[in-house]
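Participant: Take this sequence and fold it.
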Amino acid sequence: MDDRHAGVSAQAEDALSVLAALVADDLEACNRVIVARMDSPVELIPRLAAHLVAAGGKRLRPMLTLAAARLAGYRGQRHVNLAACVEFIHTATLLHDDVVDESQLRRGLASANAVFGNKASVLVGDFLFSRSFELMVEDGSLAVLGILSSASSTIAEGEVLQLVTQNDLGTDEARYLEVIRCKTAALFAAATRIGAVVAERDLEDELALEAYGLNLGIAFQVVDDVLDYAAEQERLGKTVGDDFREGKVTLPVLLAYAAGDEEERGFWRRTIEAQEQREDDLATAMRLMARHGTLAESVRRAEAYGDRARAALARFPDGAERRALLGIVDFCIARVR
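Facilitator: The predicted structure is shown next:
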């Protein structure tokens, strides 16, 4: 990484630190809720939960809920439990995803399924989903319940859609965007929208915060898909090239396939569709992406969604919360630089 890129990455990490400091007290309360609700007399559940906590995680989604609520003028405590609810939904989906993808690493450490097995991971994921719905019901708002339950079902639809489109180079960009809108951006959108709901803001403010989260989530996932071909394993927190080896049809692959000649398209059909991969195929895929500039183009697409996320906050007054949420857009995109 050159000095310019190092500076960009440092600024991005600073943006995350600014957000964490801004919501520090609320986040600490949220973490207490998470730890308390992960407890269970069934001994394997807190053991696996402790493994997840030890693996770290930025708590980005719950921090978005906490900051969005404060941006909307909320000064109560409902957002704390709802932020924990958002994190439970996210963690449950990670547990299930790692089983589906047969992932061995999560955040640089052995994944839960690698340590405890697939059955335990799926069942504890179900437990966390159940905990999230308990928190929704305790909150007592049908509007919140509707937003978060809808997001949960949308995430599941996105994962199934990704499974259907896997190994299919006939997938177009619109279909790809639908996958990431469902599987990633829907929870970002719900996490921020409920901030306006608890603050009892009007529908326009709700939809503005939802638009911020949705576009932020799309940018976040596009960058994640780039990182699978552009990051070092230590930075990525999972094995580089996992998407390629699994035949996932992501934006960098779609752009390279569209730009390639017939020989190059044959390479992509063999490796992605037929799943006939050789030891040096990942390096070849990266060379083809570099030849056609598909990683840079994917980042440009992410930046466009980042611009939409920033624009969605224009209706809110300037202040620490708004500036922190704008900074998170930079954080999400600069992870690839």
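Participant: make it CA atoms for all contacts and neighbour counts henceforth
Facilitator: OK.
Participant: residue contacts, the nearest residue to residue 269 once chain neighbours are set aside?
Facilitator: Nearest residue to residue 269, sequence neighbours excluded (CA to CA, 6 or more residues apart in numbering): residue 169, at 7.3 Å. Residue 169 sits next to 249, 254, 257, 269, 272, 273 when contact means CA atoms under 8 Å, 6 or more residues apart in numbering.
Participant: how far away is the first one from residue 172?
Facilitator: Read it as residue 249. 9 Å (CA to CA, to the nearest Å).
Participant: Between the two, which is the more surrounded one?
Facilitator: residue 249 (25 against 16; other CA atoms under 10 Å).
Participant: Let me know whether that one touches residue 163 as I believe.
Facilitator: No. Shown here, residue 249 and residue 163 do not form a contact pair, counting by CA atoms under 8 Å, at 9.9 Å.
Participant: Report the central residue of the protein.
Facilitator: Central residue of the chain (CA atoms, centre = their mean): residue 184, 4.9 Å from the mean position.
Participant: List the residues that contact it.
Facilitator: 155, 217, 218, 221.
Participant: Now, those that are in helices?
Facilitator: Applying DSSP state H to the contacts of residue 184, the entries found in helices are 155, 217, 218, 221.
Participant: Touching, the first one and residue 190? I think so.
Facilitator: No. When contacts are counted by CA under 8 Å, residue 155 is not listed as touching residue 190 (11.2 Å).
Participant: re the thing from before, what is the nearest of the contacts of residue 169 to residue 65?
Facilitator: Of all those, residue 65 sits closest to residue 249, with 30.6 Å by CA to CA.
Participant: Second input sequence below; structure requested for side-by-side comparison:
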Amino acid sequence: MSASVHPLVPGRVPSLDPMIQLVAADLNHVNAVILDRMQSEVALIPELAGHLIVGGGKRMRPMLTLACARLLDYGGARHHKLAAAVEFIHTATLLHDDVVDGSGLRRGRRTANIIWGNPASVLVGDFLFSRSFELMVEDGSLKVLKILSRASSVIAEGEVNQLTAQRQIETDEDHYLEIIAAKTAALFAAACRIAAVVAERDEATEEALDAYGRNLGVAFQLVDDAIDYASDAATMGKGVGDDFRDGKVTLPVILAYARGTDADRAFWREAVGGRRTTDEDLAHATRLLRGCGALDDTLERARHYGQRAIDALGPFPTGRAKSALVEAVQFAIQRAY
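Facilitator: Now for the predicted structure:
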């Protein structure tokens, strides 16, 4: 997708390894902050939070903060607490999402709500949100506080928007993109943008990193929505077909419904309405998605947003940090193949 920009070694699969290596020392500091700030005298809080935070997540969002800071040659340490705040916001939303969706698997493990129940998951999510704001306040920058607090509210709006669109087969592509721009891309964008603030760069630099993160976030979610139908639980780290059974109208479904025969559209109405949710129904849905090109076209759109993310890095100098950020985009797309 970007042969002209930092091409990969032929035959090598894109990975997050260059970014992980780039930010390894900084990430150790971030992890120390995370482990310290998830502690509480109430034993259930670190136990439940640790189940998810220490449970194999890639730390992609905080790594983006760290990598963007490296891109700008920032030499301070403010971004360590802020990257931890980003991870706490992300983890809190996952805890809440799993309750809302009734999910049973997350990163290949049983979800916190299945183990400890919905009330505990919601309340520990609230605790982590609060911790994230403590970390923002400690940083002392009103601009950082504005960016991350705004992202938090936009994520919540996106989740509510998605909830109201659930089981609504008439949801269109614009509405769907509005949902994922809020619920997924907003935190990617904020995680990248705050690096420019702590590095005291100009508004144009902020906007460039925001555009990188926002487009990467949309691409990331589009790929997730495609592989919900085209992968397995080991790859996804969650139940296969969760979106299908939950009646989520994602882009593959929107495209398939628009392109389908009368019989196909009748099936989608029943499936999204919750009346066709068996394994056989999921297999039929996947055949329809493949047959009309909905999965391929969803991934093509992901590549489009991925290229926009890479293009946003154009003003920055070539080097290890930029290469790692480009490959992170390529990794996000490649997960589907």
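Participant: what's the TM between chain one and chain two?
Facilitator: Laid over one another, the chains give 0.96 as their TM-score (TM-score structural alignment, normalised by the length of the first structure), with 329 aligned residues with a CA RMSD of 1.3 Å.
Participant: who has more neighbours, residue 155 and residue 190 of the first structure?
Facilitator: More crowded of residue 155 of the first structure and residue 190, by other CA under 10 Å: residue 190, with 28 against 24.
Participant: Show me which of the contacts of residue 184 of the first structure is closest to residue 324 of the first structure.
Facilitator: For those, the nearest to residue 324 of the first structure is residue 217 (16.0 Å; CA to CA).
Participant: for the closest one, what are its contacts?
Facilitator: Per CA under 8 Å, 6+ apart, neighbours of residue 217 of the first structure: 181, 184, 185, 186, 187, 188, 189.
Participant: Can I get these in a markdown table including distance to residue 68 of the first structure?
Facilitator: Output for the contacts of residue 217 of the first structure, formatted as a markdown table (distance: CA to CA, whole Å):
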| residue | distance to residue 68 of the first structure |
| --- | --- |
| 181 | 20 |
| 184 | 18 |
| 185 | 16 |
| 186 | 16 |
| 187 | 14 |
| 188 | 11 |
| 189 | 11 |
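Participant: can you tell me which of the residues you listed are in strands?
Facilitator: Of those, none are assigned to strands by DSSP state E.
Participant: any idea which of those residues is closest to residue 327 of the first structure?
Facilitator: Using CA to CA, the contacts of residue 217 of the first structure come closest to residue 327 of the first structure at residue 188, 15.4 Å.
Participant: Around that closest one, count how many other residues there are.
Facilitator: Residue 188 of the first structure has 29 neighbours, counted by other CA under 10 Å.
Participant: Who are the contact partners of the closest residue to residue 210 of the second structure other than its chain neighbours?
Facilitator: Closest residue in space to residue 210 of the second structure, ignoring its immediate chain neighbours: residue 189 at 4.5 Å, by CA to CA, 6+ apart. Contacts for residue 189 of the second structure (CA under 8 Å, 6+ apart) come out as 209, 210, 211, 212, 213, 214, 217.
Participant: Next: residue 220 of the first structure.
Facilitator: Residues counted as contacts of residue 220 of the first structure (CA under 8 Å, 6+ apart) are 302, 332, 333.
Participant: filter these to the buried ones?
Facilitator: Those of the contacts of residue 220 of the first structure that meet the buried threshold are 302, 332, 333, by 16 or more other CA atoms under 10 Å.
Participant: The last one and residue 301 touch, don't they?
Facilitator: It stands for residue 333 of the first structure. No. Between residue 333 of the first structure and residue 301 there is no contact under CA under 8 Å: 10.3 Å.
Participant: which one of the ones in helices among the contacts of residue 184 of the first structure is nearest residue 29 of the first structure?
Facilitator: Nearest member of these to residue 29 of the first structure, counting by CA to CA, is residue 217, at 24.7 Å.
Participant: Can you tell me how far that closest one is from residue 303 of the first structure?
Facilitator: Residue 217 of the first structure sits 12 Å away from residue 303 of the first structure, going by CA to CA.
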